[in-house]
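Participant: Below: sequence and its predicted model.
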Amino acid sequence: MPLPLLALMLGVFCVGTAEVVIAGILPEMSADLNVSIPTAGLLVTGYALGVTIGGPIITLLTAKWSRKALLLSLMGVFIAGNVIAALAPNYGTLMGARVFTSLSHGTFAAVAWHVAALMSPPDKQATAMAKIALGFNFANVLGSPIGTFIGQQFGWRATFVYVTVFAVLCSLLIQKFVPKVLLSESQDAAGESLSLREQLKVFRKGSLQLSMLITVLAQGAVFTTSTYLAPLLRDVGHFAAPAVGVLLIVFGVGSVLGNFLGGKAADTNVMRGVLVAQAALLAALVIFWAAAPHQIPSAVALFVFGAAGFSIIPALQARILAVAAAAPALALSANVSAFNLGNGLGAWLGGATINLGFGVREVPLTAALATTVALALSLAMWSRSRHDSSALPPLEEGSARADLAEKAS
């Protein structure tokens, strides 16, 4: 991986770890702060809301900043927030620190994706974005378990120190390796300034609105199942508790592979990559449902589900980049919010499936239904884009107009 992309990926690893690591140290935080575990769990909710609401706003307010300066400033906010969290004397201060920290998350991830695309040739942009998204994979597979271990051994405050130290290292890497000459969000390709109104116009595009809805549904499908993996494996697959931890690593390895495959598929043709990723997710969910009661098949299906579930991220982000040329980082930041909305929707759908009496076994089928809706919308969007470019020559002619048709579809 090129060093600039590595620096950005590690930054995403930091913000991703900060979001998910709380789940592993809730008992320690609950006991030390003298609050209930559900109340401590609201620290996760507060962070997620900050990402969802604050990301697009911060991105818009910093549109005139150079990309590198913005990345370093956001990492500075992230570091400050984690220092405050580590020193927080009470629950209220800690919640405030979490929300403050979250304001850097959505914009940092969006700008990192945008910068990765700017530094890459057109036919490698999705793969570059997949390398950045790898930070979120490693946050779940490595960052959160390591942070949980540190918190359990040395106290929950040590977890925030661990995240802070890593963030300082990432800032140094960004300062050293990320190029300085990068357009600000409020400049077009010619370097001319774009007004606030011109940037906001990007959200009036039906293709962008539909792409974000597809993100919510597809990501919701992933979280409908992934939120309830432990009961699926223990109650349906009858795995012992220690085996569940190993299987979650299998799921994480699959997610890393899927992230790269999703980027590769979207490099050639963005919409085709989106469709392939969603079709693979639909098939994986049905296979997982069928295999769930049988241990060896379900372990294999879990790996496939991890790969298919995370292949959608670079494909969907590449689609956003393709339809939001006027304000790419702003649109990417809004799509990060869409991913978070999908997380919440998925957790609710899975819980509703169980509460309605269908049982945890049927959760993957609910996820498959959400995926089917997302895939149907993607097919409609793909059909419309092909119709819009139908006046252009066939793609195999290799002309500049064929390249335009390829981008449009």
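Facilitator: Nice, I can see it.
Participant: CA only for contacts and neighbour counts going forward, please
Facilitator: Noted.
Participant: With adjacent residues omitted, what lies nearest to residue 78?
Facilitator: Take residue 78 and drop its neighbours on the chain: the residue closest to it by CA to CA, 6 or more residues apart in numbering is residue 101, 5.0 Å away.
Participant: Could you tell me how many residues sit around residue 157?
Facilitator: The tally of other residues near residue 157 (other CA atoms under 10 Å) stands at 20.
Participant: So for the helix or strand hosting residue 130, what gets flagged as buried?
Facilitator: Assigned by DSSP states H and E, residue 130 belongs to helix 125-138. Under the neighbour-count criterion of 16 or more other CA atoms under 10 Å, helix 125-138 has 125-138 buried.
Participant: One more to weigh against that first structure:
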Amino acid sequence: MRTNTALLSLSVGAFAIGATEFSPMGMLPEIAGSLAVSIPAAGMLVVVYALGVMLGAPVMTLLLIRRSPKAALIFLMSIFTVGNVLSALAPDYNTLLVARFITSLNHGAFFGIGAMVATRVVAKGKEAGAIAGMFMGLTIANIGGVPAITKLSQMLGWRESFFVVSLLGLLTMAALLRSLPRNMQGQELNLRRELQVLTRPAVLLAMLCTVLGASAMFTFYTYIAPALTFISSVPETQISIMLVLVGLGFTLGNYLGGVWANRSVSRTLYGLFALLALTMVLFPLMARDTVTAGIMLVIWGAASFGIVPPLQVKVMQVASEAQALASSVNIGAFNLGNAVGAALGASVLANGGDYAGVSYAGAAVAAAGLVVLRITLRRTKPQKSGSVQCTTI
């Protein structure tokens, strides 16, 4: 029972982090209206969060990896909880930006250390399933948590939504305190060796693919709520339903991307990057009603999250001697892409573009990802995926 409860507590934490990372996309109109800022300015909340993850992932991991994992994870969730309370209480836009940055600092290290813990509390040979079990919390957050929080923000307000998310942080802390083994020790790192590996051109190119993939997704996803209203005439009351469909696409893509990557990392990445670009080109042209928009969002979501497992496999392949730090830095790379994508979408809108233009900009980034992917794969020898540690954005 100890193993089951330990994994459940990690999954609850992943659910909470997924809820706070992705819920602002559905709350942008409410936040913008309440704080008297534009939609592009509100989109900077996503940029700041992503930058915080990018900076916090390696720094917090290096600071805490040698500590007791139980104490480290509880400390990280305390940062999460405080950050969400500060977000709920923020009196103005700038304070909310700072609060979101504070919240983000736990993200990468929680998943990195949590994955290590997950592999320790199961029998040998079941490590991959344990990691998948933890990350299932994040995909569930996209299916149920984010739409529910979006609906709550529409009914009661965005501040109340952040308070609810902070309660998830308290719940996770209590679960971690009760379920994780007390005698689990931290992990030693050969920092010099791992930093040297991270400077290899092959590693940097693989991580650039990660950045571009996440950028393509977040150029559109950050502004999905107003985009659905503008392009597809989706009523505000149905936005939460659309987000459920996005979450289903994410879950489907995460599963299929992993299965296909076991067969061929290269073909999987080529196909999904191309599909991601294609869906964002076609969305403004075809998604003119709620039903068509819903179908296309499932496909887009599957392509967006489908690239995550094979990208992680590629990074782990080319940084095989430095997987601990590379895993954490790759989480940062995903979130750098999140920030770049959100900023690109804001730039399109701020310079007179519309939400169709935002979608086309995301498609262009995905096309650039295909070019860099081609260069990356030509510089690295094809390898079987093997058993690697999964990650998420």
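Facilitator: Done, it's in. Since the structure is predicted, the reported quantities are computational estimates derived from the model, not experimental observations.
Participant: And the residue nearest to residue 78 of structure 1? What does it align with in structure 2?
Facilitator: Alignment note: residue 101 of structure 1 maps to residue 103 in structure 2; criterion TM-score structural alignment.
Participant: List of residues touching whichever helix or strand the residue nearest to residue 78 of structure 1 is part of?
Facilitator: Using DSSP H and E, residue 101 of structure 1 maps to helix 91-102. Applying CA atoms under 8 Å, 6 or more residues apart in numbering, the external contacts of helix 91-102 of structure 1 come out as 33, 35, 43, 46-51, 54, 77-82, 84-85, 88.
Participant: same deal with stretch 363-374 of structure 2?
Facilitator: With CA under 8 Å, 6+ apart, stretch 363-374 of structure 2 has contacts from 205-206, 208-209, 212-213, 215-216, 269-270, 273-274, 276-281.
Participant: average offset between it and structure 1?
Facilitator: Taken over the aligned residues, the distance from stretch 363-374 of structure 2 to structure 1 averages 2.4 Å (mean CA distance after the TM-score superposition for structure 1).
Participant: what's that stretch aligned against in structure 1?
Facilitator: Mapping stretch 363-374 of structure 2 onto structure 1 (TM-score structural alignment) gives residues 368-379.
Participant: For residue 346 of structure 1, which residues are in contact?
Facilitator: 219, 220, 221, 222, 223, 224, 225, 227, 367.
Participant: Skipping its backbone neighbours, what lies nearest residue 380 of structure 2 in space?
Facilitator: Distance criterion CA to CA, 6+ apart; nearest residue to residue 380 of structure 2, sequence neighbours excluded, is residue 202 at 6.7 Å.
Participant: and the one you found, what pairs with it in structure 1?
Facilitator: Alignment note (TM-score structural alignment): residue 202 of structure 2 maps to residue 207 of structure 1.
Participant: hey, where'd the helices end up in the stretch 101-250 of structure 1?
Facilitator: 105-118, 125-138, 144-154, 156-177, 196-200, 206-226, 229-231, 241-268 (DSSP state H, counting those that start in this stretch).
Participant: quick one: contacts of the very next helix or strand once past the last one?
Facilitator: Read it as helix 241-268 of structure 1. Along the chain past helix 241-268 of structure 1, the next helix or strand (assigned with DSSP H and E) turns out to be helix 270-291. Helix 270-291 of structure 1 has contacts (CA under 8 Å, 6+ apart) with 218, 262-263, 265-267, 297-298, 301-302, 304-305, 308-309, 311-312, 315-316, 318-319, 322, 361-362, 364-365, 367-368, 371-372, 374-375, 378-379, 382, 407, 409.
Participant: Now go through these and say which are in helices.
Facilitator: Members of those lying in helices (criterion: DSSP state H): 218, 262-263, 265-267, 297-298, 301-302, 304-305, 308-309, 311-312, 315-316, 318-319, 322, 364-365, 367-368, 371-372, 374-375, 378-379, 382, 407.
Participant: Which among these count as buried?
Facilitator: Counted by 16+ other CA under 10 Å, those give 218, 262-263, 265-267, 298, 301-302, 304-305, 308-309, 311-312, 315-316, 318-319, 322, 364-365, 367-368, 371-372, 374-375, 378-379, 382, 407 as buried.
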